[in-house]
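Student: The following comprises the amino acid sequence and a computationally predicted model.
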Amino acid sequence: MSVRIGQGYDVHAFGEGDHVMLGGVRVPHERGVLAHSDGDVVLHALCDAMLGALALGDIGVHFPPSDPRWKGADSRTFLRHCDGLLRARGWRVGNADVTVVCERPKIGPHAPAMRALIAADLGIGVDGISVKATTSERLGFTGRGEGIAALAACLLVPDGT
């Protein structure tokens, strides 16, 4: 069977606000993120992994921050668009694995909801989506609480399998 593998990475600095969007879930936090869209690092990294697997550029190519249409946009729109691009070319996500890198907020309590939303948007079983977290042991910008990052990997399989 033919498969494709993609990986993605996204980062946003913390700024004013009272929550962060992660995997489509509003997670309470003492800070928000600085971003053109809703700044959902989970979905941005996953979109980049999906696009990268088919060499379709990155999220900035499809949703440039210079375009006012995407100001404050819900990143689930980006995810569904990327899924449509894959399916139009005969592919779908077989599974995806996302790691959030931050000291806070705590990801574990919100991971099941993130997995469910991502799986629903991609039309696959929740067992095909992993969302987990790690800290950076107080090192670097995430360790100092200056921002949040996410890494994603996905396996694409032919649609219809």
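Tutor: Yes, it's here.

Student: alpha carbons only for contacts and neighbour counts from here, please
Tutor: OK.

Student: I'd like the distance between residue 129 and residue 30.
Tutor: 27 Å (Cα to Cα, to the nearest Å).

Student: for comparison:
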Amino acid sequence: MKTRVGFGFDVHRLVEGRELWLGGIRIDHTMGLLGHSDADVLIHALCDALLGAANLRDIGYHFPDTAGEYAGIDSKILLRKTVELIQGKGYTLGNADITVCAERPKLNPHIPAMQQTLADCMGIDPDDISIKATTTERLGFTGREEGISAYAVVLLEKA
């Protein structure tokens, strides 16, 4: 069996007047993330990790923010398409480990729903997706609540 590891990172600015989508679920908050799509940093980092592990470039290559068809798109659609791309190369997800950095809102209560949503979207067991939330102790752009970032590591397997 061949295994490959991929790493993904994404960041989006927090702004007023947008919904906050993380891990495929809407979270009540006073601000949302700015982006061409729904700006779900968690899913975008996961997509980049999956694509990188399969040597399929990055999310911007496959789903450019200059393409009108992706304006406002639900990132779960991008994740499903990403899974199809890696499956097309014969890979399946072994596991994913994701960290989201945000001062607010508190994300821990939402993690089980995120895991289930992502698992349903990817056709895998929720136990194969680890999601952790942390702050930056009020340091940097995240600490000043200017944005949210996410990091993802995945293991792909090929029979």
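Tutor: The structure has been received and is ready for your questions. As the structure is a prediction and not an experimental result, all values here were calculated from the model.

Student: quick revisit: what about residue 129 and residue 30 of the first structure, which has more around it?
Tutor: Each of residue 129 of the first structure and residue 30 has its neighbours counted (other Cα atoms under 10 Å); residue 129 has more, 22 against 14.

Student: So for the residue nearest to the spatial centre of the first structure, what's the nearest residue that isn't a sequence neighbour?
Tutor: In the first structure, the residue lying closest to the centroid (Cα atoms, centre = their mean) is residue 43, at 1.9 Å. Nearest residue to residue 43 of the first structure in three dimensions, chain neighbours excluded: residue 23, at 5.5 Å (Cα to Cα, 6 or more residues apart in numbering).

Student: check contacts around the one you found.
Tutor: Applying Cα atoms under 8 Å, 6 or more residues apart in numbering to residue 23 of the first structure gives the contacts 40-43, 114-115, 117-118.

Student: Is the residue nearest to the centre of the first structure inside a helix or a strand, and which specific one?
Tutor: Assigned by DSSP states H and E, residue 43 of the first structure falls within helix 41-53.

Student: ok, back up a step: in CSV: the contacts of residue 23 of the first structure, plus distance to residue 103 of the first structure.
Tutor: Shown next, in CSV, are the contacts of residue 23 of the first structure (distance: Cα to Cα, whole Å):
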residue, distance to residue 103 of the first structure
40, 16
41, 15
42, 15
43, 19
114, 18
115, 20
117, 23
118, 23
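
Student: contacting residues for the nearest residue to residue 159 of the second structure once chain neighbours are set aside?
Tutor: Computed as Cα to Cα, 6+ apart, the closest residue to residue 159 of the second structure that is not its neighbour in sequence is residue 1, at 4.8 Å. Neighbouring residues of residue 1 of the second structure by Cα under 8 Å, 6+ apart: 157-159.

Student: Just the buried ones from those?
Tutor: residue 157 (16 or more other Cα atoms under 10 Å).

Student: Out of the contacts of residue 1 of the second structure, list just those in strands.
Tutor: Among those, DSSP state E puts 157-158 in strands.

Student: Redo the contacts of residue 1 of the second structure as a markdown table? Include distance to residue 87 of the second structure.
Tutor: As requested, the contacts of residue 1 of the second structure are exported to a markdown table (distance: Cα to Cα, whole Å):
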| residue | distance to residue 87 of the second structure |
| --- | --- |
| 157 | 10 |
| 158 | 9 |
| 159 | 12 |
